[in-house]
Every structure is written in C-alpha cells, then in structure tokens.
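Colleague: What shape does this take:
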Amino acid sequence: MVSNPPYSIHWEGDDNATLINDPRFSPAGVLAPKSKADFAFIMHSLSWLATDGTAAIVCFPGIMYRGGAERKIRKYLIDNNYIDCVIQLPSNLFYGTSIATCIMVLKKSKADNKVLFMDASKEFVKVTNSNKLTEENIRHIYNWWHDRKDVQYICQLVDASAIAEEEYNLSVSCYVEQEDTREKIDIKVLNQQIRDIVAKEQVLRDEIDRIIADIEEDGDHE
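Modeller: Okay, the predicted model is just below:
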C-alpha cells in the first residue's frame, strides 16, 4: 500500500463524538488533532493493512516530533511495533512544496522490535528548480530498507525502548549521525603557518625600517 495524503489538513476530529469509537482510530485511544489530520490518514491505512502487508506513507515531517495527541499516537504505533522504517527524503521533491518530506513504513508482522531510521536526503539529482529521485537513488533507498542494517551517516536500527527514551520522537536526525563535512584543520600546521606569516611580516617590517632610515639619512646630508 502506498499513500501520499494531504499534509496537515483540518478534519472533524473530536468535534465528532463517534470517531473515538471508530475501529480505525479507537485503538490509539486518541484522535489526531482537528487542525492536523495526518495521523488520521495513517491510522486509516493501518486499519486496512493486511497482516503480512506493508504500507508506505509520505508524511509531513512535523508529525514525527510534535507533542500532544500526535505523540500519543506515535507511542501507540511504537509500543505495538507497527513502524518498520522512517525515511527522510530530500527537499523540493514534490510539486507545490519545497519541504523535505518523510516516508513512514508500517507493518503488522515484524521480525524484530526495532525501527530503521534512514537519512536519504542526499539521494537526488538536481533538475532545473526541483530535485528528482533517479532509478539509482531509489535502488539505494530500497536496498538500505531491505538490508535493515546500520550504515554510517545513513541508517540506524533502533530498539523501541530507545525510542521511548526519546519521548517517541521519530525524527531521523534524532538517531542518524550527521556527517561532518567541514574542512578538518590541523592545529599544529595552522600554528606553524601563523608563525611563518609573522616571521615574513617581521622581515618586511625590518626592510621598510631600513629603507626609511636610508631616506632620512640622505635627507640629512642635503
């Protein structure tokens, strides 16, 4: 099952007293906020998911860390081991929005009690003013998901207990270490370079002083 529901739209929520008893939403014990129906779509998809099925849902990134009812629904999904993977996508992929969206992968029958967090934000090619996933990019993402292993700076397989310790925050950046691409500076080399610059400046200063002294001496002889 693949779904790309609208992001953070309004819905009835708890204005409709019957929804809390709706079998799609009642298991979580709380409804998605009226102003943000994202988890209503997710719970709906989960309710229709076959026992051996897989659902991939494109999500607004805010639902991964916002509090209140959304946190309670994330807790339900994690505690019941329904979340298989969270994938951070590149920004500017979809028409009408430049935000970096995510994919939440759901399963009802998992072999472990872990969630794979994947940072695929660099898997794209630039096309005019937008970004695009190539076949190669898609293959990389699929293989990382399929292999379900730690890959430095890309994938981290995290126990549900560790997610609970993070207050059920499902942001990929919370679990996948970011590569430091800043230039590495050798302080010893830098210090020697500074010494060399200071020494050259002193040589130049001495030469200028000598020239000025010669000029002043010539002036005195006139």
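Colleague: make it CA atoms for all contacts and neighbour counts henceforth
Modeller: Fine.
Colleague: Mind jotting down where the helices sit in this structure?
Modeller: In the chain, the helices defined using DSSP state H lie at 38-48, 69-79, 135-147, 160-165, 187-221.
Colleague: TSV for the ones you listed, including mean neighbour count and distance to residue 19?
Modeller: Shown next, in TSV, are these (neighbours: other C-alpha atoms under 10 Å; distance: least, C-alpha to C-alpha, whole Å):
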stretch	mean neighbour count	distance to residue 19
helix 38-48	19	10
helix 69-79	20	14
helix 135-147	13	34
helix 160-165	15	27
helix 187-221	11	63
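Colleague: Export those as TSV, with columns for distance to residue 128.
Modeller: Output for the helices of the chain, formatted as TSV (distance: least, C-alpha to C-alpha, whole Å):
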stretch	distance to residue 128
helix 38-48	30
helix 69-79	36
helix 135-147	18
helix 160-165	38
helix 187-221	40
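Colleague: Also this sequence, please, to line up against the first:
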Amino acid sequence: TKPQHWDDEPFELIVSNPPYSIHWAGNDDATLINDPRYSPAGVLAPKSKADLAFIMHSLAWLAPSGTAAIVCFPGIMYRGGAEKKIRQYLVDNNFIDCIIQLPSNLFFGTSIATCIMVMKRGKSDNKTLFIDASKECVKVTNNNRLSDDNIKNIVDEYTSRAEVKYFAHLASFDDIKEQDYNLSVSTYVEAEDTHEKVDIVKLNAEIEEIVMREDELREAIRNIVEEIEASK
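Modeller: Alright, predicted model coming up:
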C-alpha cells in the first residue's frame, strides 16, 4: 500500500521474498480495488493474507519482457476464495511460467517448505512448468541448504523445461484448469514411492511355511503331553 518505485518501473527482473500471511487493509479500503495493480484480477487478496497482493504488485511493475521470481507461502497455491480467483486471473492471462517447490527448513526462522513462483509477461507458450525440488538440498546442522549442484539442477530443468519423472512436469493450460487452478507442485509431479517393494507371492509362501511349522509344533507338543499323561 506504500509503493516505493512509481518513478522507476517497469523492471526487467524482480526478485522478491515478501512476508508471509500478513494482514493488510484489503476490502476495508474501498480505493484498493481501483488500484491499477490490483484491479485486473477483480478481487483483492484476503485481509488476513496479503501474499497475493505482493504478487499482483510485482506483476504490475514487470516490463513486457520481464521475469519475476517470488518466494511464496505454499498455501496461496491451493486455497480457495479470493486467492483462487487471483490464481485464475494469473493462469488465464498466461503469466505463470514456473512453480518450484523448495525443501523445508531452508530459511532461518521458519521450517515451512516454501516455493518460488516465476512470472513472465511475454511467454512463448501457454504451459507452466512444475518442479519438485524438495529433495534438492544438503543438510547443515538443523537447516537445509541449496548447494551449487542443487541450484544448477533446478536452473537446468527450468531452462530445458523437460519432463523428468518425479522431478518436473510441463502442464498445459487445460491441465491446470482441470485441476481447478490448483498450483501445488504435488498436484502435477508424482512423488517417488520410496517404500520397500513387497513380493506378495514370496510373502505368501513364507506365511504358509510358518503356518505349517506351527502345525508341526502343535502336533509335537500334543504327542509329548499324551506321553506324559500315559506315564502317570
């Protein structure tokens, strides 16, 4: 609500890490819906969650060929109400270029697994790349850190926009619309199943063997008991 760059915009590149889920005036200020930064979406971010107001602000300051990368609270990717309407505006107008899921415990002071929303005004296609980089980190004491290799893997994938199982998926506009404008990476990138694979046939054979062994033991015990009773 107090922009500092009226005389400097637009920008070719915006990198931002706005505060998460802070309160703002929202609908309590009747002038905000007419603000050229917010009016295109036709709705304001909730009063208790200004996250998408920051995103709309950055988008308004973006040059026609510019790119914005904004660190986001994950809830804005799937919550309903006004936030869903703003996501729909961003998707319908082809501004969302990529969503990158980051690891948890990456930032000091919060354990939240945040994500990065990359926006462009001049996209060459109408697809959105989803990258699951939740495992792209190295552990340092109680926190995780992005190494140079981790960053390279993410940037290389962003550049190539290739389909990589368990890591990246390039979703069409129709894919996102079909998911009701949910932008969570987990909706589009399948998680790898790390559970131990069970051989059902082998397991069943082992169970049958155990049951047979139990029957043999019961028979042996029965014989011993009968011998003891016969000797009395």
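Colleague: What value does the TM-score take for this pair?
Modeller: TM-score for the superposed pair, counting by TM-score structural alignment, normalised by the length of the first structure: 0.94. Supporting figures: 219 aligned residues with a C-alpha RMSD of 1.3 Å.
Colleague: follow-up on the earlier one: what about the helices of the first structure, which gets the closest to residue 60 of the first structure?
Modeller: Closest to residue 60 of the first structure of the helices of the first structure is helix 38-48 (C-alpha to C-alpha; 7.6 Å).
Colleague: what's that closest one aligned against in the second structure?
Modeller: The aligned range for helix 38-48 of the first structure in the second structure is 51-61, by TM-score structural alignment.
Colleague: ditto for stretch 163-174 of the first structure
Modeller: Taking TM-score structural alignment, stretch 163-174 of the first structure hits residues 176-187 over in the second structure.
Colleague: what do you get for stretch 188-199 of the first structure?
Modeller: Stretch 188-199 of the first structure maps onto residues 201-212 of the second structure, going by TM-score structural alignment.
Colleague: how about the helices of the first structure, which one is nearest residue 57 of the first structure?
Modeller: Nearest to residue 57 of the first structure, of the helices of the first structure and by C-alpha to C-alpha, is helix 38-48 at 7.4 Å.
Colleague: I'd like to know which elements the closest one is packed against.
Modeller: strand 54-59 (3 or more C-alpha pairs under 8 Å, 6 or more residues apart in numbering; DSSP states H and E).
Colleague: Report the distance from the strand it packs on to the chain centre.
Modeller: 16 Å (C-alpha atoms, centre = their mean, to the nearest Å).
Colleague: From residue 40 of the second structure, how far off is the residue mapped onto residue 72 of the first structure from the second structure?
Modeller: The alignment partner of residue 72 of the first structure in the second structure, by TM-score structural alignment, is residue 85. Taking C-alpha to C-alpha, to the nearest Å as the measure, residue 85 of the second structure falls 11 Å from residue 40 of the second structure.
Colleague: just residue 69 of the second structure next, same as before
Modeller: Distance from residue 69 of the second structure to residue 40 of the second structure, by C-alpha to C-alpha: 20 Å.
Colleague: The two: which is more packed in?
Modeller: For residue 69 of the second structure versus residue 40, neighbours defined as other C-alpha atoms under 10 Å are more numerous around residue 69 (21 against 16).
Colleague: Surely the more buried one and residue 14 touch.
Modeller: Yes - proximity of residue 69 of the second structure to residue 14 meets the contact threshold set by C-alpha atoms under 8 Å, at 6.2 Å.
Colleague: How far off centre is the match of stretch 188-199 of the first structure?
Modeller: 42 Å.
Colleague: hmm, who's touching it?
Modeller: Outside stretch 201-212 of the second structure, not one residue touches it by C-alpha atoms under 8 Å, 6 or more residues apart in numbering.
Colleague: Quick check: that stretch compared with the first structure, mean distance?
Modeller: Overlaying the first structure shows stretch 201-212 of the second structure at a mean distance of 0.9 Å from the equivalent residues (mean C-alpha distance after the TM-score superposition for the first structure).
Colleague: Stretch 148-159 of the second structure now?
Modeller: Looks like 1.1 Å for stretch 148-159 of the second structure (mean C-alpha distance after the TM-score superposition for the first structure).
Colleague: Identify the residue range in the first structure corresponding to that stretch.
Modeller: Going by TM-score structural alignment: stretch 148-159 of the second structure matches residues 135-146.
Colleague: now swap in stretch 105-123 of the second structure and tell me
Modeller: By TM-score structural alignment, stretch 105-123 of the second structure lines up with residues 92-110 in the first structure.
Colleague: Show me which residues of the matching stretch are buried.
Modeller: By neighbour count on 16 or more other C-alpha atoms under 10 Å, the buried set for stretch 92-110 of the first structure is 92-93, 100-108.
Colleague: Okay, residue 190 of the first structure and residue 196 of the first structure: tell me how far apart.
Modeller: Counting by C-alpha to C-alpha, the gap from residue 190 of the first structure to residue 196 of the first structure is 10 Å.
Colleague: again with residue 24 of the first structure
Modeller: 72 Å.
Colleague: Could you do residue 65 of the first structure as well?
Modeller: 51 Å.
Colleague: How about residue 216 of the first structure?
Modeller: In terms of C-alpha to C-alpha, residue 216 of the first structure sits 30 Å off from residue 196 of the first structure.
Colleague: ditto for residue 101 of the first structure
Modeller: On the measure of C-alpha to C-alpha, residue 101 of the first structure and residue 196 of the first structure end up 50 Å apart.
Colleague: How about residue 26 of the first structure?
Modeller: Residue 26 of the first structure is 72 Å from residue 196 of the first structure, by C-alpha to C-alpha.
Colleague: Ok, residue 106 of the first structure next?
Modeller: Taking C-alpha to C-alpha, one finds residue 106 of the first structure at 60 Å from residue 196 of the first structure.
Colleague: Before I go, just wanted to say thanks for your time.
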